[in-house]
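*Asks:* this one's sequence-less:
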């Protein structure tokens, strides 16, 4: 009987060690997988949900995350505003949830800030730009280059007419913190 108890005790210790080893291995694998997740993956996992973002040189924005590009995100607020924000300008993101999603497809992984800015330039929509080190600037995006955009500055409530434009501003895209379109 004592031998049976001894063997039973040794077997339970062995099983406990195996469980602990398995738990440690699983935890290591989880840490390794989480280490591969990017900010963009986390943002893609929250598409369709209401989040709040903090952006350098702009006010915090709350809205539905509608799209995530290769280097930017698009939020739609309850006031029918669209906010285009480069990922590099994010300070914090709140209410993301626990999900992550990798880029799926060739198009989703390649569309980025420059593509979206060119679409805004084609639309001729009046916008408000928030740039590093300065206050908001209003106007219409005229051109988008490889690493810059040109904004025809005019009042937000006035159409882009030669008589309304008082300045053309070149903004390096690395200085862009957010763009708001109504």
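*Replies:* Structure's in. What do you need? Remember, predicted model here, so these are calculated numbers, not experimental data. Numbering: from 1, shown residues only.

*Asks:* can we go C-alpha only for contacts and neighbour counts from here?
*Replies:* Will do.

*Asks:* This structure: strands as residue ranges?
*Replies:* 50-55, 61-68, 72-76, 82-86, 90-94, 126-131, 137-144, 148-153, 167-172, 176-181 (DSSP state E).

*Asks:* ok, structure two:
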């Protein structure tokens, strides 16, 4: 009887030690997995969520409609906000989980692609920069800049705006 109790106690101790070791392994693997998660993966997982993005002095809140590697598209009522991810300084409202890596097509959808779609619409937009906002129409999109024609009676009222300076583009 005593031997059985001794072996049962030893087995219980061994089981507890194994459970503690397994919990430590799981915690370490979880930390290692979280270290590989990029912001873009969490943004993609936020499709349909309401987020607030800070980009320079701009603060944009809206429902996530689409996400690509270089930009996020948010809806705020009828307005749409195209926010370059390179300038995002903080995000509020992200879910804790992450989406899988984007596909090949999604990886190729650059900020230029999104801005060319805006230019095709010929709509008046508001381009938010660090220290001001410009309103006008995106007429041309180059490799690293856009041409914004502003309403001005003088000819040549066009601003060439480098992508790196754009914090957000509002349509609608």
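*Replies:* Here it is on my side, so go on. Given the structure is predicted, the values throughout are model-derived calculations rather than measurements.

*Asks:* circling back: looking at the strands of structure 1, which is nearest to residue 16 of structure 1?
*Replies:* strand 90-94 (39.6 Å; Cα to Cα).

*Asks:* What is the aligned counterpart of residue 119 of structure 1 in structure 2?
*Replies:* Using TM-score structural alignment as the criterion, residue 119 of structure 1 maps onto residue 117 of structure 2.

*Asks:* so how far is residue 51 of structure 2 from that match?
*Replies:* 23 Å (Cα to Cα, to the nearest Å).

*Asks:* related to what we said a few turns ago, just send the strands of structure 1 back as CSV, with mean neighbour count and distance to residue 13 of structure 1 too.
*Replies:* Output for those, formatted as CSV (neighbours: other Cα atoms under 10 Å; distance: least, Cα to Cα, whole Å):
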stretch, mean neighbour count, distance to residue 13 of structure 1
strand 50-55, 18, 48
strand 61-68, 20, 50
strand 72-76, 23, 52
strand 82-86, 23, 54
strand 90-94, 13, 44
strand 126-131, 24, 62
strand 137-144, 23, 67
strand 148-153, 21, 65
strand 167-172, 14, 64
strand 176-181, 21, 58
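
*Asks:* Against residue 157 of structure 2, how distant is the nearest residue to residue 47 of structure 2 once chain neighbours are set aside?
*Replies:* In space, residue 47 of structure 2 comes closest to residue 64 once its chain neighbours are excluded; the distance is 5.0 Å by Cα to Cα, 6 or more residues apart in numbering. Distance, residue 64 of structure 2 to residue 157 of structure 2, using Cα to Cα: 33 Å.

*Asks:* I figured residue 180 of structure 1 hits residue 128, correct?
*Replies:* Yes. Assessed by Cα atoms under 8 Å, residue 180 of structure 1 is found in contact with residue 128 at 5.1 Å.

*Asks:* if I line the two up, what does residue 106 of structure 2 land on in structure 1?
*Replies:* Per TM-score structural alignment, residue 106 of structure 2 is aligned with residue 108.

*Asks:* neighbours around its match, how many?
*Replies:* 14 (other Cα atoms under 10 Å).

*Asks:* was I right about it contacting residue 71?
*Replies:* No. Look at residue 108 of structure 1 against residue 71 with Cα under 8 Å: they stay out of range, at 10.9 Å.

*Asks:* joint contacts of residue 180 and residue 128 of structure 1?
*Replies:* Contact criterion Cα atoms under 8 Å, 6 or more residues apart in numbering; residues shared by residue 180 of structure 1 and residue 128: none found.

*Asks:* can you tell me which residues contact the residue nearest to residue 45 of structure 2 when sequence neighbours are not counted?
*Replies:* Closest residue to residue 45 of structure 2 apart from its sequence neighbours, by Cα to Cα, 6+ apart: residue 99 at 4.7 Å. Each residue near residue 99 of structure 2 by Cα under 8 Å, 6+ apart is listed here: 41-42, 44-45.

*Asks:* How about residue 47 of structure 2?
*Replies:* Contacts of residue 47 of structure 2 by Cα under 8 Å, 6+ apart are 63-67.
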